[in-house]
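Participant: sequence unavailable; structure follows:
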């Protein structure tokens, strides 16, 4: 039910969110009422259940925060393609205090990096189907082809407060290296940084080791020219592969180190930082619930999440929905009535 809402209804509520946020409060409340109805149906809660508790249980961020996120993403897209929208920025700000650009700037001013400081979108002169790129496969431990090669495991870790660390492990040579990145990088960027460091480790043992490479693909191409065959494989986590588990622990331990690696942040990093910022704003609202129902639910679920609290399993979901009324009922009397009906 929640997935149906996200696919068919929420997508319509989000459409044009960067412009709708500038609409009147009355019009936006009409959309908020629609959002409040769906989690009440999904959870099976009574009509008097607080909306803030329902949104927390279903992992649904309030619509106004989602619209602010859409505004920043649209701003970044305009910057990447050099849109005329930003050229008319002063004219926009002159006529409306709550316009699209003023809202974006009020959010991005609190970030370490403004969207205008990120790398712009670069389009390669070669089409993707003609580009020389490495193939990525899935690692299968029982496959004989993986037993005759040199293994290097990489991983990255990111804490809730934005700290990032990377690590790579070479079991055959007993090499474990971990480094802390500067704060605020996207998770995908950190993963690529770990692969890049591992590729440079291989490059130092080849004839081409005096060339400094600035990207993972460049390093892979240099290794290919040097006669070294490199294959990239995705390894499923926590299935007992010792090298992968060691890299995972090393990356997490690297979060306690001092930052020593830095890359220029691109727009993807800024997008993820904005998402983290809005999640913190949602957490701030949830930490001050306005209703007794919200305070009761907060004691059991103090942290917000964009994932639903209940299981996707149909049978488990049914039993949880039956008891959910107890957790988010508005009054102790109502809760006692519901509890007795569930127990019988």
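Facilitator: In hand now; what should we look at? For clarity, every value in this text was computed on a predicted model and none was experimentally measured. Residues are numbered from 1 along each chain as shown.
Participant: contacts, neighbours, all on C-alpha from now
Facilitator: OK.
Participant: for the helix or strand harbouring residue 94, the distance to its chain's centre please.
Facilitator: In the assignment (DSSP states H and E), residue 94 maps to helix 89-95. Centre-to-centre, helix 89-95 and its host chain are 32 Å apart (Cα atoms, centre = their mean, to the nearest Å).
Participant: dropping in the other structure now:
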């Protein structure tokens, strides 16, 4: 990005600040400039404006690192309370600039350089401390833990741990032969001697991080393509007629009546299968419910703990389709779900749970070849639709089951959520220890 470079030579601090402020105004989407600031911009000489807007072919001066001094001069910490002084910006925008301009650079490659010496890593911590002090307008003697808490920023070591674990979660989906995963496997059978100058590299450190955050037994869904070629797949039949008919928040009674009317008129001769998913946020237990009144089926199935409700909803739809495939109703079937995100994923074919999507589309394809008409219909939740309420009750009942009947792997997004929860707990524990 264009910054001062040689343009700083022979200029006052005020001129330097104006040059940088002009650049931020031209490259940022936020609108923080006051009328006074805009008037000051007009007083700058044309050659400075030209140097910023059109640096020409010689761009060597534009690659000089953005410094905290320039950051401070351009943004003036935060809005001054002095009479008649209206320029500057607030804490929210300063922190946003810190995250975009400084933290992003610190984050880059952190999984690799985390094995650097403590002295090298402390240099980065000083940069973070100074940047946050500028953003918050804090004094030099402000404790680091207080500064980080006020800014909502993790200590850099915790942030590096988070990014390292997320990288591990992303790469696990590529299988054991993916180069980083092969190194991790090899590191299990070797030891690394830690010294002050030599810390464990990524493939060794990841094992201790997984143990620390209880992620050792986590299995992540592998990337794979649908075995059925896309040109042989028939587009799944889905419907959101009820969603576009009325707003359940504004008129839940009307939403209920329209839903019951569509179910009765549109699917009068089809068997109806209601599905739902549920999760206890305290115990992390997950369950699903399936209710098919015409078939006399009521299922309460507990799913792998810590999965998302979205996952349980997709699994429930997949199981409902298998019921249709086994019973082969002559009039066809309709799967009724209150999970709009699941329906949209089935329509688009894109999802964080691509295994479940492939299973659903392949079953729908099989039903189509058997001439068993099957539609997945969206219905609003919690508007007293008897079948939906029954499926919801069955899903909640599944949370009390002592046995997990449906084991599944995790998507990387679900693992991200686990990582965030565990790292946030570590951060909170550190804060409590300091408080003591």
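Facilitator: Ah, there it is. Computed from a predicted structure; not experimentally measured.
Participant: need the TM-score between these chains.
Facilitator: Put the two chains on top of each other and the TM-score (TM-score structural alignment, normalised by the length of the first structure) is 0.61; 284 aligned residues with a Cα RMSD of 4.5 Å.
Participant: re earlier: so which residues make contact with the helix holding residue 94 of the first structure?
Facilitator: Helix 89-95 of the first structure is contacted by residues 99, 101, 102 when judged by Cα atoms under 8 Å, 6 or more residues apart in numbering.
Participant: list the buried residues in it.
Facilitator: By neighbour count on 16 or more other Cα atoms under 10 Å, the buried set for helix 89-95 of the first structure is residue 92.
Participant: tell me the helix or strand right after it.
Facilitator: helix 100-108.
Participant: tell me what that next one is packed against?
Facilitator: The contact analysis (3 or more Cα pairs under 8 Å, 6 or more residues apart in numbering; DSSP states H and E) places helix 100-108 of the first structure against helix 63-80, helix 89-95.
Participant: deepest of those helices, which one?
Facilitator: Comparing these by mean neighbour count (mean count of other Cα atoms under 10 Å), helix 63-80 comes out on top with a mean of 20.
Participant: gap between the spatially most central residue of the first structure and residue 68 of the first structure?
Facilitator: The residue lying closest to the centre of the first structure (Cα atoms, centre = their mean) is residue 272, at 6.0 Å. For residue 272 of the first structure, the distance to residue 68 of the first structure equals 13 Å [Cα to Cα, to the nearest Å].
Participant: and if you look at residue 42 of the first structure?
Facilitator: For residue 42 of the first structure, the distance to residue 68 of the first structure - Cα to Cα - is 25 Å.
Participant: likewise residue 246 of the first structure?
Facilitator: 39 Å.
Participant: residue boundaries of the strands in the stretch 301-436 of the second structure?
Facilitator: In the stretch 301-436 of the second structure, the segments counted as strands under DSSP state E, counting those that start in this stretch are 333-337, 374-378.
Participant: point out the most buried one among those.
Facilitator: In terms of average neighbour count - mean count of other Cα under 10 Å - the standout among these is strand 333-337, at a mean of 25.
Participant: give me the helices and strands touching that one, please.
Facilitator: So strand 333-337 of the second structure, by 3+ Cα pairs under 8 Å, 6+ apart, packs with strand 271-279, helix 309-327, strand 374-378.
Participant: select, out of these, the one closest to residue 94 of the second structure.
Facilitator: helix 309-327 (36.1 Å; Cα to Cα).
Participant: average offset between that closest one and the first structure?
Facilitator: Here the mean offset of helix 309-327 of the second structure against the first structure after fitting is 3.4 Å, by mean Cα distance after the TM-score superposition for the first structure.
Participant: tell me what angle that helix forms with strand 271-279.
Facilitator: Inter-element angle recorded for helix 309-327 of the second structure and strand 271-279: 150 degrees (by axes from the mean of the first three to the mean of the last three Cα atoms, to 10 degrees).
Participant: circling back to that earlier point, rebuild the contacts of helix 89-95 of the first structure as a markdown table, extending it with neighbour count and distance to residue 241 of the first structure.
Facilitator: Converted to a markdown table, the contacts of helix 89-95 of the first structure look like this (neighbours: other Cα atoms under 10 Å; distance: Cα to Cα, whole Å):
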| residue | neighbour count | distance to residue 241 of the first structure |
| --- | --- | --- |
| 99 | 17 | 52 |
| 101 | 20 | 49 |
| 102 | 16 | 50 |
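Participant: you'd agree residue 67 of the first structure is up against residue 17?
Facilitator: Yes. Applying Cα atoms under 8 Å, one finds residue 67 of the first structure in contact with residue 17, separated by 4.6 Å.
Participant: pretty sure residue 287 of the second structure sits in a helix.
Facilitator: No. Per DSSP: H, G, I helix; E, B strand; the rest coil, residue 287 of the second structure lies outside any helix segment and is strand.
Participant: thinking again about what came up before, and the helices and strands packed on helix 100-108 of the first structure: which comes nearest residue 124 of the first structure?
Facilitator: Here helix 63-80 is closest among those (Cα to Cα), at 14.2 Å.
Participant: run the chain-centre distance for the closest one.
Facilitator: Centroid separation between helix 63-80 of the first structure and its chain, computed with Cα atoms, centre = their mean, is 15 Å.
Participant: name the helices or strands packed onto it?
Facilitator: Partner elements for helix 63-80 of the first structure (3+ Cα pairs under 8 Å, 6+ apart): helix 11-14, helix 17-20, helix 84-87, helix 100-108, helix 267-286.
Participant: now render the ones you listed as JSON lines, adding distance to residue 321 of the first structure.
Facilitator: Formatted as JSON lines, those follow (distance: least, Cα to Cα, whole Å):
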{"stretch": "helix 11-14", "distance to residue 321 of the first structure": "25"}
{"stretch": "helix 17-20", "distance to residue 321 of the first structure": "31"}
{"stretch": "helix 84-87", "distance to residue 321 of the first structure": "47"}
{"stretch": "helix 100-108", "distance to residue 321 of the first structure": "37"}
{"stretch": "helix 267-286", "distance to residue 321 of the first structure": "21"}
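Participant: quick one: which of the ones you listed is nearest residue 75 of the first structure?
Facilitator: helix 100-108 (7.4 Å).
Participant: wait, which of the helices and strands packed on helix 100-108 of the first structure is closest to residue 205 of the first structure?
Facilitator: helix 63-80 (38.2 Å).
Participant: contacts for that closest one?
Facilitator: Applying Cα under 8 Å, 6+ apart, the contact partners of helix 63-80 of the first structure are 14, 17-21, 32, 35, 84-86, 100-101, 103-104, 108, 115-116, 119-121, 267, 271, 274-275, 278, 282.
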